[in-house]
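# Sharing a model that was predicted from the sequence below.
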Amino acid sequence: MQTSDVILDRLMALHPKVIDLVLDRVHRLLDALDHPETRLPPVIHIAGTNGKGSTLAMIRAGLEGAGDVCHAYTSPHLARFHERIRLAGELIGEDALADLLAECERANGDAPITFFEITTVAAFLAFSRLPADWTLLEVGLGGRLDATNVVVPRLTVITPVSMDHEAFLGDSIEAIAGEKAGILKPGVPCVVGPQQEAALEVIEYRAARLGAPLHVYGQHWHVAEENGGVVFQDETGLMDLPPPRLLGAHQVQNAGMAVAALRLLGRADGAAAAMRDAHWPARMQRLSRGPLVELAGAAGLWLDGGHNPAAGIALAEALGRLPARPTYLICGMLNTKDVTGYLRPLAGAAVRLNAVPIPGERNTLPAAETAAAARSVGLEAEEMSTVAEAIEAITAETPDARILICGSLYLAGRVLRENG
């Protein structure tokens, strides 16, 4: 039997474009497979620019804490493709994944289809065949024309919308919000996280046209840090909760969206578990073991995959909450991102940035360009060839440094693989 990696490599060649936002190809393949998307456990569909994965992880932790069984589909993966598909709480196994991919490949034949589209269909096929209480779907890109947007969900969630992927979603916050709001469905409630006014107006306009009830942050529900914990309040009442396991003030907002979703799903008894048990790699993650941790020695090694200006703001805030310690950044980014916008908020948070390329990524930004962008916003910067070289340079200068590897989920994935 062929391995999933061999099949995935073949699937990458079925369409000349990595991203091509239409739904025709997905509908064609779903039809060939007798529409597994119509046989999923009740769906919670999550779109937005920042916080989708963390919010999904908290909702899943809350549902599981309440005793429910969840399927989950997320992207991109970090170390292995299997991370994208979680069946009844467990990552999909190699044999099951290879069989599903082969089945989808046979049904598709040689017809053009993007990698994300055909692998999304494979996830739907898996979810349709194994009982569970819920299916959690994270939008890949945008919403309106995303391959996941072929379902009729029980609940939708729109996390904060900001500028990102402008080449595909539009060059204004209104245009991007319109794409995210494309997951709204008639009569299906939607939890809306904190939004810029222009984005919220677009979401509210589309919801009104569809008759989709909105539950909006600041109007229908509120969340805040208080006395070391989190206080959530909506029309049902007030909840005192433990702090989120995931770090950063932005995670309090994500936690609020998760709790609002649990309330609407009738699973508020899982709210404390949503705070306590959620795990989401490469979001201000402290690495505790592995070759790179050993190389860092006494230095603390952290990892974050945020890559847009809003993520830079959240990251700077999270660093400001940690105990005082000299902080150094190891940063690698893609050339499709707003590098200066991402780095500007971090200018006052670090002693220096060591710029690296992302190994194996054709769209990596050269280290020299990342370093130049850092200097342009007032960050001292040096170029390095690898993450390991950067760690060695930092620890030679400041053995007890805090080292944060950041700038890209693709870099985060490489680090996790290298670190075992």
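Yep, that arrived.

# For the rest of this, base every contact and every neighbour count on C-alpha atoms.
Will do.

# What is the burial count for the closest residue to residue 206 other than its chain neighbours?
Using CA to CA, 6 or more residues apart in numbering and skipping the chain neighbours, the partner closest in space to residue 206 is residue 181 (6.9 Å). If you count neighbours by other CA atoms under 10 Å, residue 181 ends up with 27.

# for the one 4 residues further on, same thing?
For residue 185, the tally of surrounding residues (other CA under 10 Å) stands at 21.

# do the one 3 residues further on as well
When neighbours are counted by other CA under 10 Å, residue 188 registers 18.

# and the closest residue to it other than its chain neighbours, how many residues sit next to it?
Counting by CA to CA, 6+ apart, residue 188 lies nearest to residue 212, which is 5.3 Å off, once chain neighbours are set aside. Using other CA under 10 Å, the number of residues around residue 212 comes to 19.

# Tell me how far residue 212 lies from residue 186.
Applying CA to CA, to the nearest Å, the value for residue 212 to residue 186 is 5 Å.

# tally of neighbours for residue 353?
If you count neighbours by other CA under 10 Å, residue 353 ends up with 28.

# Check it against this one:
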Amino acid sequence: MARSATEAPRRATNGTATRPKRAIRDLQSAVEYIDSLVNYEKQAWVDYKRKKYSLARMSCLLSALGNPQKKFRSVHIAGTKGKGSTCAMLGAMVSNCGYTVGVYGSPHVRTVRERIQVNGELISDDDFAACIAATAAAARKPRVGTPTYFEVLTAAAFRHFADVGADLAVVEVGMGGRLDATNTIQPEVVGFTSISYDHQEQLGNTLSLIAREKAGIMKPGVLAFSAPQVKEVRAVLKQAADELEIPLKFTGEDVEFSLRFEASRGIGRHTRLCLTTPSSKFEHLHVPLLGEHQAINCGLALSIVDALKSRGFTLDDQRVMDGLAHVKVPGRMEIIREKPRILVDVAHNAASVNALMRAIGQNVIADSMVVIFGCQKHKDIRGMIRGIQLGADKIIFTRTSSPRSADPHDLAAEYLEQCGRVGQVTESLEEAMDIALSAVSREDLICITGSFYLIAEAVRKYSEPQPAGV
């Protein structure tokens, strides 16, 4: 039985990690092992202190594993929203130029193997089990101690990238940056997606404090790029870069960048961008992911592609564009069923919900939209609901499967207070879907959003059946 996420990590009497309950030989036993570890992603409350979030244990674990993170070059991506999409686009563009590229991200939607990919392919069951087994064995060595769920997955990803001889790893920060387990790499380039309010209990209750934590991935001698930021965030990132005496470039300011929304018969509604540097020129490039926010993420990814050219990577612009064209990211404006139309998106803070509502309004034609919404209790609930009510014709509040889930009755009360409208309340996604299905017609849209946990459940239960062999 998996150990409660609120319990302390299991330790042997000598201070080292205990042996897994059974040998790790396959995917199931590997998942059982990591599920037995402390998982801060699932805890109802996390006290963000150096004692809990320390790079010392992660460094010891990687050392015991042979320091796999030193065997490949990397790019490190931090931010509040858009990290996963940026990593996916960057990975696809570089891999299409003939390089072996690993991408590490979190959380996952369908399977934990999504977190570790090489050239767009998920790590295999056997390789996942082998890397987790190797990491578990390393954790039992003296002075390492019991790692967390995220630390084991991060170390296993680094081990896999080293095993396959990755030329580049694109690594997404889990939370924050300064004390994140991924901050053990020495990257070629670091990038910052849009930074806004999220995880305030851990990172701080002002944008300056949040930005300072994320700026912690900057390192001496490492190029830094950022998507456009609000003034407060921009100042913090600039100060951090100045202290390290490294260049920091913002797309739209230091990197020539523009975007526009358009519609055509062949592609439909979409966004195009232009980005120009002394060594790259991308004109009217079609962004495969919907929404203006994804064009901004794409601009950051292209800026990093250009920077990698100066670091010795041979990247042909046409092959870069061809690689971008086929990018798909699970849980980002993903239509999982056509009849009725069900769209899922992992928007989980106020800024991403606002971006989602704008993107749906621009790109999806529907007579009306029913939103099923559930989120974590420590989120900016007021801000998220303010964003949702701008696009929803009907809102159904529900509970996520996480211990951190907000009470749907509290969500409905906030909605009533803000908007003067009554939302329906359910205790489960199934109940919410029953109500939504009874309310929509053929031309309507059901949108499920607010939490990775809710989206994962929706994808599992309501995705269109795949044809045999797919």
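Alright, I've got the coordinates. Note that the structure is predicted; figures quoted are calculated from it, not measured.

# quick revisit: look up how far residue 156 of the first structure lies from the residue nearest to residue 206 of the first structure.
Distance, residue 181 of the first structure to residue 156 of the first structure, using CA to CA: 10 Å.

# Contact partners for the residue most central in space within the second structure?
Nearest to the mean C-alpha position of the second structure, by CA atoms, centre = their mean, lies residue 84 at 3.7 Å. Contact analysis of residue 84 of the second structure by CA atoms under 8 Å, 6 or more residues apart in numbering lists 105, 106, 172, 329.

# For stretch 196-206 of the second structure, grab the matching residue range in the first structure.
Aligned by TM-score structural alignment, stretch 196-206 of the second structure corresponds to residues 162-172 of the first structure.

# Strands of the stretch 301-420 of the first structure, residue ranges please.
For the stretch 301-420 of the first structure, the strands defined by DSSP state E, counting those that start in this stretch cover 327-331, 352-355, 381-383, 402-406.

# Quick check: which of these is buried the most?
Among these, ranked by average contacts under mean count of other CA atoms under 10 Å, first place goes to strand 352-355 (a mean of 27).

# In the second structure, what range does that one match?
Counting by TM-score structural alignment, strand 352-355 of the first structure corresponds to residues 394-397.

# which residues are in contact with the matching stretch?
With contact meaning CA under 8 Å, 6+ apart, stretch 394-397 of the second structure is reached by 369-374, 389, 408-409, 411-412, 423-426, 432, 436.

# Kindly recompute the last result at 7 Å.
369-374, 408, 411-412, 423-426, 432 (CA atoms under 7 Å, 6 or more residues apart in numbering).

# With the first structure overlaid, report how far it is off on average.
The superposed stretch 394-397 of the second structure is, by mean CA distance after the TM-score superposition for the first structure, a mean 0.9 Å from where its aligned residues fall in the first structure.

# need the contact list for residue 346 of the second structure.
Residue 346 of the second structure sits next to 331, 332, 449, 450, 451, 452, 455 when contact means CA under 7 Å, 6+ apart.

# wait, which of the strands of the stretch 301-420 of the first structure is closest to residue 82 of the first structure?
The closest of the strands of the stretch 301-420 of the first structure to residue 82 of the first structure is strand 402-406. By CA to CA, the value is 22.9 Å.

# Now do the buried residues in stretch 257-273 of the first structure.
Neighbour-count burial for stretch 257-273 of the first structure, with 16 or more other CA atoms under 10 Å as criterion, is recorded at 257-264, 267-273.

# and that stretch, how far out from the chain's middle?
With CA atoms, centre = their mean, to the nearest Å as the basis, stretch 257-273 of the first structure stands 20 Å off its chain's centre.

# looking at the alignment, what does the residue nearest to the centre of the second structure pair up with in the first structure?
Correspondence of residue 84 of the second structure to the first structure, assessed by TM-score structural alignment: residue 53.

# Distance of residue 114 of the first structure relative to residue 47 of the first structure?
Residue 114 of the first structure sits 20 Å away from residue 47 of the first structure, going by CA to CA.

# who has more neighbours, the two?
residue 47 (31 against 23).

# residue contacts, the more buried one?
Contacts for residue 47 of the first structure (CA under 7 Å, 6+ apart) come out as 138, 139, 143, 157, 158, 159, 180.

# What of residue 463 of the second structure?
336, 337.

# Residue 87 of the second structure belongs to a helix, doesn't it?
Yes: counting by DSSP: H, G, I helix; E, B strand; the rest coil, residue 87 of the second structure falls inside a helix.

# Mind listing residues that contact stretch 155-163 of the second structure?
Taking CA under 7 Å, 6+ apart as the rule, stretch 155-163 of the second structure contacts 62, 68, 69, 71, 72, 102, 104, 116, 131, 132, 135.

# buried stuff in it?
Those would be 155, 156, 157, 158, 159, 160, 161, 162, for stretch 155-163 of the second structure by 16+ other CA under 10 Å.

# Repeat that for stretch 197-204 of the first structure.
Neighbour-count burial for stretch 197-204 of the first structure [16+ other CA under 10 Å]: 199, 200, 202, 203, 204.

# Stretch 86-100 of the second structure now?
Those would be 86-97, 99-100, for stretch 86-100 of the second structure by 16+ other CA under 10 Å.

# likewise stretch 368-378 of the first structure?
Residues of stretch 368-378 of the first structure classed as buried: 368, 369, 370, 371, 372, 373, 374, 375, 377 (neighbour count, 16+ other CA under 10 Å).

# Break down the stretch 101-250 of the first structure into its strands, ranges please.
Under DSSP E, counting those that start in this stretch, the stretch 101-250 of the first structure gives strands at 134-138, 155-158, 190-192, 214-216, 221-226, 229-234, 237-241.

# among those, which is nearest residue 304 of the first structure?
strand 134-138 (18.9 Å).

# what range in the second structure does that closest one sit on?
By TM-score structural alignment, strand 134-138 of the first structure lines up with residues 168-172 in the second structure.

# Any idea how far that stretch is from the middle of the chain?
With CA atoms, centre = their mean, you get 12 Å for stretch 168-172 of the second structure.

# cool, stretch 216-235 of the second structure as well?
18 Å.

# That stretch maps to which residues in the first structure?
Using TM-score structural alignment, stretch 216-235 of the second structure lines up with residues 182-201 of the first structure.

# picking that back up, alignment lookup: the residue nearest to residue 188 of the first structure to the second structure.
Here residue 212 of the first structure is matched to residue 246 in the second structure, going by TM-score structural alignment.
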